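Visitor: sharing a sequence plus its predicted fold:
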Amino acid sequence: MKFATARVEGEEVIGFIQDSQFINLTRASKGDFPKTMNEALQFGDKLIHKVNEILKMDITEATVPLASVKLLAPIPRPAKNIFCVGKNYAAHAIELGSEADIPEAPMFFSKTPTTVIGPHESIPAHEHVTEALDYEGELGVIIGKKGFAIEKEKAFDYVFGYTIINDITARDLQKRHKQFLLGKSLDGSCPMGPYIVHKSALNHPHALKIETKVNGELRQSATTEQLIFDIPELISVLSQGMTLEPGDIIATGTPAGVGMGFTPPKLLKAGDTIEITIEGIGTLINSVNS
């Protein structure tokens, strides 16, 4: 199942994607449905049952071609900062340093909610504050169940689904300030989408091909089986002293091939288009705007 947030006839609604059609769940349920994705995710896996009940009804008037709606980020305004993982692919750690930079424990940082934008929305170049904007294609994990001190063996019980994240980074700010938050949290620096794919449709999240192209040039190509710290470990470590809640987002890290990893660096500039494709989810496309 693919879930999306979209703007239809000027209204922000939650939808379900089926055969290139957008089913407006807000309209199909005649108002008996959460108004935002954050609210819907509070149902966890029960949301699937609720949608299946709606699909048994006459949904003709609530169904439109997917191409006719404007997709937004699946969670346009997260309730918390996005949890991000640094250097979670060995080759990426090496391209920005050396083998000594491969972490022995997960490196966590965050991006603020104001970073989130949707598919085909413009990424601000922020030329007044950075000269080193970079891309990072990543698998995003959406939490669907409240949990604390989660055991690795039970971690997938707390996952609702998956999406695509572009962890746009201002490398110069990151270096200057000796920490990640500012360089990772410029407005519009977290493109997300186009959908949330329920975990039942991705049985092997650690075997997904991930590719990033910039202006059609392949820059990143890997599979999620190359993650140093897998999804259960990330969830378990995060939750040992922190409560994870429905709607929380974990960006699992980026493979090798970021702009800063090239000699000379291939950093983003106004007009560049970034396409990130993850097997089983789709393609997230955004361009940099001056």
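Guide: All right, it came through fine. Residues are numbered from 1 along each chain as shown.

Visitor: CA only for contacts and neighbour counts going forward, please
Guide: Noted.

Visitor: so who does residue 116 touch?
Guide: 73, 76, 77, 187, 188, 189, 190, 191, 192 (CA atoms under 8 Å, 6 or more residues apart in numbering).

Visitor: what about the fifth one, distance to residue 112?
Guide: Meaning residue 188. Separation of residue 188 from residue 112 (CA to CA, to the nearest Å): 10 Å.

Visitor: cool, the first one as well?
Guide: Computed as CA to CA, the residue 73 to residue 112 distance reads 14 Å.

Visitor: have a look at these two and say which one is more surrounded.
Guide: Comparing residue 73 with residue 112 by other CA atoms under 10 Å, the one with more neighbours is residue 73, at 27 against 22.

Visitor: settle this for me: that one is touching residue 190, isn't it.
Guide: No: with contact defined as CA atoms under 8 Å, residue 73 does not count as touching residue 190 (9.6 Å).

Visitor: okay, and the common contacts of these two?
Guide: 116, 117.

Visitor: show me the contacts for the most centrally placed residue in the chain.
Guide: Nearest to the mean C-alpha position of the chain, counting by CA atoms, centre = their mean, stands residue 165 at 3.2 Å. Contact analysis of residue 165 by CA under 8 Å, 6+ apart lists 136, 137, 138, 139, 140, 190, 191, 192, 193, 251, 284.

Visitor: just the closest of the contacts of residue 116 to residue 86, please.
Guide: The nearest member of the contacts of residue 116 to residue 86, counting by CA to CA, is residue 190 at 14.9 Å.

Visitor: what residues are up against that closest one?
Guide: Contacts of residue 190 by CA under 8 Å, 6+ apart are 111, 115, 116, 117, 165, 166, 167, 168.

Visitor: of all those, which comes closest to residue 60?
Guide: Nearest to residue 60, judged by CA to CA, of the contacts of residue 190 is residue 117 at 29.8 Å.

Visitor: gap between the closest one and residue 176?
Guide: On the measure of CA to CA, residue 117 and residue 176 end up 25 Å apart.

Visitor: neighbour count for those two, which is higher?
Guide: Per other CA under 10 Å, whichever of residue 117 and residue 176 has more neighbours is residue 117, with 26 against 11.

Visitor: below is structure B, check it against A:
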Amino acid sequence: MKLVTIDHSGNIHLGVKLDNNVFDITEALKAFPEEGIPTDVMSVIANSEAVIPQLERYIARVLEGATAGTAYLLDESQVSYGPCVTNPGKIICVGLNYRKHAEETNAAIPQYPILFNKFNNTIASPGDDIPLPNRVTSQVDYEAELVIVIGKQAKYVSKEQALSHVFGYCNVNDLSARDLQMRTQQWLLGKSCDKFSPLGPYLVTADEVGDPNQLTITCTVNGETRQSSHTSDMIFHCDEIVSYISQHMTLSPGDIILTGTPEGVVLGKPVDQRVYLKHGDVVTIEIEKLGALTNRMVDELL
């Protein structure tokens, strides 16, 4: 299942991406009420084993009599999406987790996952304009990344059991202000500016994705391919990451883990060839099976 959030002029509806349309669950419930159907994505994540089969049955029942143009069956081209995970409890990030990216930045291959965090102020929607905070940085970089979304509480889970605690996966652009990131040994400042983690468009359940380390991953800027890689190049694969983090903290439904970026970022280029993101640049992150996430960079106006 591909879950989405639909932004109706600031009101967020839960939806499901179908083959040719988007099914607006919130609108459907007005015409076809049914108890127990969730209307927000965080409730689905937290109760997936019971809710997903119920949602599938409900959508099938409603679609039996549906026609195009109804309030609950939308043409995707007319949909404004919100972030596919609206309120993550934790935002945990893995640094230097692609072998070729570590090599391009002349960094040592990590012996353990390098962890840092972001905050909810960084969450943004597909299609959002992303403000470049030019008062404090001139080096904003793109980073295409696969996101793991936790679906079941995980504590001290083994590598073999780790992925059974995953609800699904999505795209993120882990935007990074490199001058702020490298100012100290702690990367947080360069990673946590407002809207520096656009998520989406789809939150795809784990059963549809299959092996998360067998996916192509790309980033384009103004249509030019900058990153083109494969999640198999991760140093620590998704099962290792979930297991490792769970040894040190409890992972809860709705937590998200950003799993690192492949080679091709601006930081990996020779100093005299580095051209960081600027006003008007359009960045698209696309991962196999997860759709495409596009955002435009704009100068921050305060």
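Guide: Thanks, I have the structure now. This one's a predicted model, so the numbers in the text were calculated from it and none came from an experiment.

Visitor: superposed, how do the two chains score by TM?
Guide: Once superposed, chain against chain, the TM-score is 0.95 (TM-score structural alignment, normalised by the length of the first structure); 287 aligned residues with a CA RMSD of 1.4 Å.

Visitor: flag every buried residue along the longest helix along the second structure.
Guide: Longest helix of the second structure, by residue count under DSSP state H: helix 48-63. Judged by neighbour count using 16 or more other CA atoms under 10 Å, the buried positions of helix 48-63 of the second structure are 48, 51, 52, 55, 58, 62.

Visitor: got a list of what the counterpart of residue 216 of the first structure in the second structure touches?
Guide: When the second structure is aligned by TM-score structural alignment, residue 216 of the first structure is paired with residue 223. Residue 223 of the second structure sits next to 282, 283 when contact means CA under 8 Å, 6+ apart.

Visitor: distance of residue 223 of the second structure relative to residue 167 of the second structure?
Guide: Relative to residue 167 of the second structure, and taking CA to CA, residue 223 of the second structure is found at 31 Å.

Visitor: now do residue 284 of the second structure
Guide: Taking CA to CA, one finds residue 284 of the second structure at 24 Å from residue 167 of the second structure.

Visitor: repeat for residue 110 of the second structure
Guide: Separation of residue 110 of the second structure from residue 167 of the second structure (CA to CA): 27 Å.

Visitor: before we move on, what about residue 241 of the second structure?
Guide: Relative to residue 167 of the second structure, residue 241 of the second structure is positioned 15 Å away (CA to CA).

Visitor: before we move on, what about residue 215 of the second structure?
Guide: 17 Å.

Visitor: one more: residue 280 of the second structure?
Guide: Using CA to CA, one gets 35 Å for the distance from residue 280 of the second structure to residue 167 of the second structure.

Visitor: more neighbours: these two, which one.
Guide: Ranked by neighbour count (other CA under 10 Å), residue 280 of the second structure and residue 167 place residue 167 first, with 24 against 14.

Visitor: all strands of the stretch 201-302 of the second structure, in order?
Guide: For the stretch 201-302 of the second structure, applying DSSP state E, counting those that start in this stretch gives strands covering 203-205, 216-221, 224-230, 256-258, 282-287, 292-299.

Visitor: which part of the first structure lines up with stretch 176-194 of the second structure?
Guide: Per TM-score structural alignment, the counterpart of stretch 176-194 of the second structure in the first structure is residues 169-187.

Visitor: distance between the matching stretch and the chain's centre?
Guide: 19 Å (CA atoms, centre = their mean, to the nearest Å).

Visitor: ok, stretch 196-209 of the first structure next?
Guide: Mean-position distance between stretch 196-209 of the first structure and its chain equals 13 Å (CA atoms, centre = their mean).

Visitor: gap between the two ends of that stretch?
Guide: 17 Å.

Visitor: same check for the contacts of residue 190 of the first structure, but in the second structure.
Guide: Retained in the second structure by both residues aligned by TM-score structural alignment, their matches' CA atoms under 8 Å are the following of the contacts of residue 190 of the first structure: 115, 116, 117, 165, 166, 167, 168.

Visitor: the third one matches what in the second structure?
Guide: Same thing as residue 117 of the first structure. In the second structure, residue 117 of the first structure lines up with residue 124, judged by TM-score structural alignment.

Visitor: need the contact list for its match.
Guide: 82, 83, 195, 196, 197, 198, 199.

Visitor: farthest pair in these?
Guide: Across the contacts of residue 124 of the second structure, the longest distance by CA to CA is 14.6 Å; it joins 82 and 196.

Visitor: what about residue 113 of the first structure, distance to residue 78 of the first structure?
Guide: From residue 113 of the first structure across to residue 78 of the first structure, the span is 6 Å (CA to CA).

Visitor: on that earlier part again, ok, and what's touching the longest helix of the second structure?
Guide: Contacts of helix 48-63 of the second structure (CA under 8 Å, 6+ apart): 23, 28, 32, 37, 38, 44, 151, 167.

Visitor: now stretch 86-94 of the first structure
Guide: So stretch 86-94 of the first structure is contacted by 99-103, 106-109, 226-229, 252-258, 261 (CA under 8 Å, 6+ apart).

Visitor: pull up the aligned stretch in the second structure for that stretch.
Guide: Residue span in the second structure matched to stretch 86-94 of the first structure, by TM-score structural alignment: 95-103.

Visitor: try stretch 129-142 of the first structure
Guide: Using TM-score structural alignment, stretch 129-142 of the first structure pairs with 136-149 in the second structure.

Visitor: and the end-to-end length of that stretch?
Guide: 31 Å.

Visitor: and if you look at stretch 40-58 of the second structure?
Guide: 15 Å.

Visitor: same check, this time on stretch 89-99 of the second structure
Guide: Start to finish, the residues bounding stretch 89-99 of the second structure are 29 Å apart (CA to CA).
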